[in-house]
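[1] Just the structure for this:
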Amino acid sequence: MERVILHSDCNSFYASVECLHRPEIREKPVAVGGDVEQRHGIILTKNQIAKRYHVKTGEALWQARQKCPDLVIVPPNYELYMRFSQMARRIYRDYTDLVEPFGLDEAWLDVTADSRGRDGMTIAEEIRGRIKNELGITVSIGVSYNKIFAKLGSDYKKPDAITRVGKDNYREIAWPLPCSDLLYVGRATKRKLERYGIHTIGDLANTPERTLRGWFGKWGEVLSCFANGLDCSPVARYGNQPTVKSVGNSTTTPRDLKNDEDVKIILYVLAGSVARRLREQGFKGRTVCISVRDNQLFSFTRQHTLGSYTNITSEISDAGLGLFRKHYRWERPIRSIGISMADLVPDTVPSQANLYRDEAGRERLEHLDRAVDWLKNRFGSFAVQPAVLLTDRQLSGFDPKKDHTIHPVGYF
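    This next block holds a predicted model:
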């Protein structure tokens, strides 16, 4: 039996919810973003009116205001968005328990075993109507036989639309689209594909798999499968919560970073938050990953596996800074940066002794970090800080743990 997969995407989710709760701004260009005064934010999402002014997700607030001086910028209200997200998922679960959320605003549904024998388009129409009538927002839904094409279908026509991408028409619908419309094809992959003369999903589908494997390794095989509609990944059952795989923090900086010293300050603040959260959750990690986005919104990630597991602030910070200095060429200033720890184990797992490492010194650092945690929990996050953070209060004066941002999927 051919699978029937839906992908439902709440249109301009954050902005739609805000307009629903603020009738006075419904007919205005609206964007959800961060602190305008601090420039500590970017456009997370925007409504259809703002899109007409070419306001883009991910750009700085001041850039959006240049395009649209009357743009209404509202701060994010994650509690409200989560509530609407849960209401949407309850509707989805009326049709199947195979519901896999993709961020707050999107979800896959496997409705192959629909008890009433309805086809995917009929179910999609019913869901679209219920979301509009019960929640007051709109969705775009893709209907397909796999997750990748279902996602592509929900992106194909917006807002408030349904698109079927089946085995009989995917060449006409999917193949003329740019490669970047395919899930997980980011800017770096797109640029590399274009260097090889591959511009559309059809170009990608018709490139021999062995050629793609030579360019991209194992990822080349995955790209070939995606472009040819051969994805067979299952939709996860709702409620199957994965174990914690990584802990990280990122931030859009108050100003563009222009040198290593600026980056050192930001990374120390972020690494301190990551290490503190690791300790609170009872984990240590071994793989450090940094993500960097410049002021033209081009981004890259790099990672490095340490010799031992750690949740020590200075070790995570030093490793992240080392990665940055090794790989970033300063062609452009930096707009945002993040750091995370993966390959996690419980902190109760004994560490292997190393004759070439100062184990006593590491133990002192662990005790010091936990003492600082206690002080911050009691007196606030800025109660104790290293001297390096006092050199630039504009860069260091934020709390990643408190200011943690949940991005809509469309942001990435």
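
[2] Only C-alpha atoms from now on, for both contacts and neighbour counts.
    Fine.

[3] how long is stretch 65-81 from one end to the other?
    24 Å (C-alpha to C-alpha, to the nearest Å).

[4] So which bits of it are buried?
    C68, L71, V72, I73, V74, P76, Y81 (16 or more other C-alpha atoms under 10 Å).

[5] Please narrow those to those residing in helices.
    In helices, defined here by DSSP state H, the members of these are Y81.

[6] So which of the buried residues of stretch 65-81 is the closest to R39?
    I73 (12.3 Å; C-alpha to C-alpha).

[7] Help me confirm that that closest one comes into contact with E37.
    No: counting by C-alpha atoms under 8 Å, I73 stays clear of E37, with 11.7 Å between them.

[8] will you turn the buried residues of stretch 65-81 into a markdown table that also has distance to L368?
    Written out in a markdown table, the entries for the buried residues of stretch 65-81 read as follows (distance: C-alpha to C-alpha, whole Å):
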| residue | distance to L368 |
| --- | --- |
| C68 | 49 |
| L71 | 47 |
| V72 | 45 |
| I73 | 42 |
| V74 | 40 |
| P76 | 35 |
| Y81 | 38 |
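
[9] Out of the buried residues of stretch 65-81, which sit inside strands?
    Using DSSP state E, the subset of the buried residues of stretch 65-81 located in strands is V72, I73, V74.

[10] Also this sequence, please, to line up against the first:
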Amino acid sequence: MGKASVIFHIDMNSFYASVEIANHPELEGRPLAIAGKPEERHGIIVTSSYEARKMGVRTTMTVQEAQKRCPGLIVKHPDFPLYRRTSEHLFQMLMSYTPLVEKASIDEGYLDVTGQIERIHPLRLASDIQARIAKELHLPCSIGIAPNKFLAKMASNMKKPMGVTVIRKRELADKLWPLPIGKMHGVGPKTEKILIKDGMFTIGDLARKDPQYIATKYGINMNRLHAHANGNDDRPVDPEAWDRYKSIGHSVTLARDTRSLDLIRSTFQKLASELVIQLHREHVVSYGITVTIRYYDWTTVTRQRSTVQPLNDQDEIVNVAYALFQKNWNHSAVRLLGLTLADFQPVSESTKQLDIFTYQEDAKTERLMGLVNELNDRFGDFTLTPAARLLNEQSSARQNEEETKKTEKR
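    Purely as a prediction, here's the structure:
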């Protein structure tokens, strides 16, 4: 029998706000919010400091509403380059402890420290890492310690900020099972409602269900959640996971320069159909989309959008791409169209919390994506943007431009 794994989940606390405070010490202890277009009172809160949260400030709240709840609220625009640089420093630091570091997003990651526990106790190691991050980056973090990734993720959420929490399998009945089913990683609002309707109010209720019942009624996707509820998760910490898929894209030179919106939309449909095949083959979803427009005079425009909900369906991709095209088209004749997807995550770990049971059907009927895009258009880009999807924006744009140059040469 092999040695039990020891997995850390590092979760940075209120990352954007904490980075701002670290770089602007005068903000220490003051209520701070990061918002898209803070100069406009209808801008949307992206995140906030714990001082602001104590006053009732919440993510997706308008700046106007947040300022009513917290009259002294300081509101800043996101500084994404700064956040990316800080994230890079963080992960370089983590890799000094073990080469087995899996980046899950800009502000969270997993470490497999099994090989280190013979010389240092896991709690001591976690405390050392937490203290070093606080000293060198001036940032707070919470750390979950467990025998697998799921339990480590759950543990890191249990004490914030600056918490260190251990979950052992023998402690599931006390620490995990009493939690409401909606607190389980991977269970979102729609899934929560379905499970509650079936009498599963807590994680323990799900764990105690017969596996055959779960498989028969809900299908294979639910088997994973059932296994997690019982503390089982065999996914390894994969250092290459973040970089495995940078972007996938296709472009096409049209038979003739055109202003026909029907032809343009049908071209996006063809491009999207090719991308969907690749997404399904690799079992991943995308959170970033780039549209390239080359006009009759060879002028080229590349525009990107990060999405809150994952893209893995042709209609979804076409709708977002076409909306992005219409927003940026100057009404000149179009010579070439390109479509690139980036910011990938495995379907099994997708943060679209509605897809456990019917994610493919949801993708065809869900209009939330359109609402998100409308909010971004109205209140500013990145009004609603997951932090995990921001890191690769520049690289995907460069890759897309290189791809279109190759097409041009051909």
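
[11] which among the ones in strands among the buried residues of stretch 65-81 of the first structure gets closest to F298 of the first structure?
    Closest to F298 of the first structure, out of all of these and judged by C-alpha to C-alpha, is I73, at 24.0 Å.

[12] Now check the second structure for the residue matching the closest one.
    Aligned by TM-score structural alignment, I73 of the first structure pairs with V75 of the second structure.

[13] ok, now how distant is its match from R85 of the second structure?
    Applying C-alpha to C-alpha, the value for V75 of the second structure to R85 of the second structure is 21 Å.

[14] can you give me the helices in the stretch 51-200 of the second structure?
    63-69, 80-94, 122-136, 149-156, 189-197 (DSSP state H, counting those that start in this stretch).

[15] Tell me which of the ones you listed lies nearest to K409 of the second structure.
    It is, among the helices of the stretch 51-200 of the second structure and with distance given as C-alpha to C-alpha, helix 80-94, at 32.4 Å.

[16] how big is the offset of the closest one relative to the first structure?
    Once fitted to the first structure, helix 80-94 of the second structure is off its aligned match by 1.1 Å on average (mean C-alpha distance after the TM-score superposition for the first structure).

[17] what's that helix packed up against?
    Other elements packing on helix 80-94 of the second structure under the criterion 3 or more C-alpha pairs under 8 Å, 6 or more residues apart in numbering; DSSP states H and E are helix 15-23.

[18] what span of the first structure lines up against the helix it packs on?
    Helix 15-23 of the second structure maps onto residues 13-21 of the first structure, going by TM-score structural alignment.

[19] quick revisit: quickly compare the helices of the stretch 51-200 of the second structure and say which is most buried.
    Of all the helices of the stretch 51-200 of the second structure, helix 149-156 has the most neighbours on average by mean count of other C-alpha atoms under 10 Å, namely a mean of 25.

[20] Packing partners of it?
    Using 3+ C-alpha pairs under 8 Å, 6+ apart, the elements in contact with helix 149-156 of the second structure are strand 7-12, strand 141-146, strand 164-166.

[21] As JSON lines, those with distance to T98 of the second structure and mean neighbour count would be great.
    Shown next, in JSON lines, are those (distance: least, C-alpha to C-alpha, whole Å; neighbours: other C-alpha atoms under 10 Å):
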{"stretch": "strand 7-12", "distance to T98 of the second structure": "11", "mean neighbour count": "28"}
{"stretch": "strand 141-146", "distance to T98 of the second structure": "15", "mean neighbour count": "28"}
{"stretch": "strand 164-166", "distance to T98 of the second structure": "19", "mean neighbour count": "22"}
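
[22] Secondary structure element for the residue mapped onto H226 of the second structure from the first structure, which one?
    Counting by TM-score structural alignment, H226 of the second structure lines up with S224 in the first structure. Using DSSP states H and E, the element containing S224 of the first structure is helix 218-227.

[23] how big is the offset of that helix relative to the second structure?
    Helix 218-227 of the first structure differs from its equivalent in the second structure by a mean of 0.8 Å after superposition (mean C-alpha distance after the TM-score superposition for the first structure).

[24] Give me the contacts around that helix.
    For helix 218-227 of the first structure, the surrounding residues in contact (C-alpha atoms under 8 Å, 6 or more residues apart in numbering) are 148, 175, 182, 201-202, 204-205, 207, 209-210, 212-214, 231.

[25] which of the residues in that helix are buried?
    Within helix 218-227 of the first structure, the residues scored as buried using 16+ other C-alpha under 10 Å are G220, E221, V222, L223, S224, C225, F226, A227.

[26] Determine how far that helix lies from the middle of the whole chain.
    21 Å (C-alpha atoms, centre = their mean, to the nearest Å).

[27] next SSE after that helix?
    strand 246-257.

[28] so what does that following strand touch, helix or strand wise?
    With contacts defined as 3+ C-alpha pairs under 8 Å, 6+ apart, the packing partners of strand 246-257 of the first structure are helix 260-281, strand 334-342, helix 393-396.

[29] what angle do that strand and strand 334-342 make?
    Orientation of strand 246-257 of the first structure against strand 334-342 (axes from the mean of the first three to the mean of the last three C-alpha atoms, to 10 degrees) gives an angle of 160 degrees.

[30] whereabouts in the second structure does stretch 86-94 of the first structure align?
    Aligning stretch 86-94 of the first structure against the second structure (TM-score structural alignment) gives residues 88-96.

[31] Hmm, I typed the wrong one, I wanted stretch 184-204 of the first structure.
    Alignment of stretch 184-204 of the first structure against the second structure: residues 186-206, by TM-score structural alignment.

[32] I am finished for the moment; much appreciated.
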